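Q: No letters, just coordinates:
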């Protein structure tokens, strides 16, 4: 049976109070807290989960003790791939990417070598237990010296992460086409197991960009306009760009939904066009906004 909410809450409270250490049945276990966004409610939900380290990432398994249905947190991360992880005294944003096909089998075997009890949970249910890779969502490229100290630095950090996600989407679609091209036997080519990876990265990119633009339109631009009223026309043009970018995001999602059957050269051309338009928007925002934000402290001072 699923773990009672009251028990989960007591584990969460103990975890946070003791900086990741928990007693009782979890004493000495590798445990993290995963906070997902409700697929329907949009509200945050925190769940204690065991984990296994693998190649710089964390693996979690949607076992729910062998229940017949996937746990709620798994459905949440399919709808909202960006999650929050608490590990010991640390907390960070992560991208949740479920493994598929041969990679799922490989990673589940890796989990079993560290935590063989998951084999019992798998034996209790007919559904394959999902294996989810939690990758740090921190930008991979640019870093400010030390901590980000200005709003310009924060904007550039967000843009760097967005560019990295577009890069991952391109790399994974190329891997998909390479696997299709390598198939020489009869019947349909084998699935390369990248469908969910591409979907999650695209969804994370689109959701993050939409949130970023909403924050700019509703908070950042009006705040700057108070001190720079002559830039009102510039901000209106950026808002118009945001509406165009939202359309491109929808087109990108539709394009990637057809990646399994797409004609490679046409697909590559469309993906390259959309990527160029999205990147050009980020470049233009930086050119316009970074000089204005270079002296604005981050995080903002408390009133």
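A: Great, that's in hand. Predicted, not measured: the structure shown is a model, and the values here were computed from it.
Q: switch to C-alpha atoms for all contacts and neighbour counts from now on
A: Fine.
Q: which SS state does residue 35 fall under?
A: strand (DSSP: H, G, I helix; E, B strand; the rest coil).
Q: whoops, I mixed them up, residue 125
A: coil.
Q: Next one: it relative to residue 63, how far apart?
A: From residue 125 across to residue 63, the span is 9 Å (CA to CA, to the nearest Å).
Q: which one of those two has more residues nearby?
A: More crowded of residue 125 and residue 63, by other CA atoms under 10 Å: residue 63, with 26 against 15.
Q: you'd agree the more buried one is up against residue 118?
A: Yes. At 7.3 Å, residue 63 counts as touching residue 118 under the criterion of CA atoms under 8 Å.
Q: give the contact list for residue 54.
A: With contact set as CA atoms under 8 Å, 6 or more residues apart in numbering, residue 54 has no partners.
Q: next up, a second structure to put side by side with the first:
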């Protein structure tokens, strides 16, 4: 059952420019917002670990075969982004890439995968390398694996 079938509201990022990006992305099926500063962008919906509410954000991504790859940089902050904490608590996520929507599972890359994927992601968005230098935490790389062509498995 999809979130929309349940009439469950999805709350977009509280950050103004991100919410605006999401709105444009949804309204145009990614025609406006499918890239951000020339970098591919997707929409990620997670279940809030404390609130239980559906939360949506826009993120830059890379590819690894059929999988989508994200970086939980939080702009080089000392703290992980909320979306990463949410998917760590519940790995069931929904993804929108352009007009395509699908259910997926998210997981943190293993140490070996991270070694291979970090250079891929810094090529996608070179600023990630600067973020890595600005924080003491290891910035997680997240692998999104499609589970279904259905829109949602978050329930």
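A: Happy to help now that I have it. Just so we're clear, the structure is a prediction, and the values are computed from it rather than from any experiment.
Q: Got a TM-score for the two of them?
A: The TM-score (TM-score structural alignment, normalised by the length of structure 2) is 0.81; 140 aligned residues with a CA RMSD of 2.4 Å.
Q: Now the terminal residues of stretch 7-25 of structure 1, how far apart.
A: Using CA to CA, the end-to-end distance of stretch 7-25 of structure 1 comes to 11 Å.
Q: May I see the buried residues of that stretch?
A: Residues of stretch 7-25 of structure 1 classed as buried: 11-12, 15-16, 20-22 (neighbour count, 16 or more other CA atoms under 10 Å).
Q: so how far is residue 138 of structure 2 from the residue positioned nearest the centre of structure 2?
A: Closest to where the C-alpha atoms of structure 2 average out (CA atoms, centre = their mean) is residue 44, at 4.2 Å. Computed as CA to CA, the residue 44 of structure 2 to residue 138 of structure 2 distance reads 21 Å.
Q: can you pull out the strands in structure 2?
A: Secondary structure of structure 2 by DSSP state E: the strands cover 10-12, 35-36, 39-47, 54-60, 62-64, 67-71, 92-97, 100-108, 141-148.
Q: which helices and strands sit right next to the third one?
A: Here strand 39-47 of structure 2 is seen to pack against strand 54-60, helix 82-89, strand 92-97 when contacts are counted using 3 or more CA pairs under 8 Å, 6 or more residues apart in numbering; DSSP states H and E.
Q: ok, average deviation of the first one from structure 1?
A: With the two structures superposed, strand 54-60 of structure 2 lies on average 0.4 Å from its match in structure 1, counting by mean CA distance after the TM-score superposition for structure 1.
Q: what does the longest one give?
A: Once the two structures are superposed, the average separation between helix 82-89 of structure 2 and the matching residues of structure 1 is 0.5 Å (mean CA distance after the TM-score superposition for structure 1).
Q: what span of structure 2 lines up against stretch 124-135 of structure 1?
A: Alignment of stretch 124-135 of structure 1 against structure 2: residues 134-145, by TM-score structural alignment.
Q: okay, how far is it across the matching stretch, tip to tip?
A: First residue to last in stretch 134-145 of structure 2 (CA to CA) measures 29 Å.
Q: Buried residues in it, which are they?
A: Of the residues in stretch 134-145 of structure 2, 139-145 count as buried by neighbour count, 16+ other CA under 10 Å.
Q: Stretch 84-93 of structure 1 now?
A: Neighbour counts over stretch 84-93 of structure 1 (16+ other CA under 10 Å) mark 84-88, 93 as buried.
Q: Check stretch 154-167 of structure 1 too.
A: 154-166.
Q: for the stretch 151-300 of structure 1, what spans make up the helices?
A: Counting by DSSP state H, counting those that start in this stretch, the stretch 151-300 of structure 1 has helices at residues 151-182, 195-215, 221-227, 232-257, 264-293.
Q: Let's have these in CSV, adding distance to residue 56 of structure 1.
A: Shown next, in CSV, are the helices of the stretch 151-300 of structure 1 (distance: least, CA to CA, whole Å):
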stretch, distance to residue 56 of structure 1
helix 151-182, 17
helix 195-215, 17
helix 221-227, 38
helix 232-257, 27
helix 264-293, 28
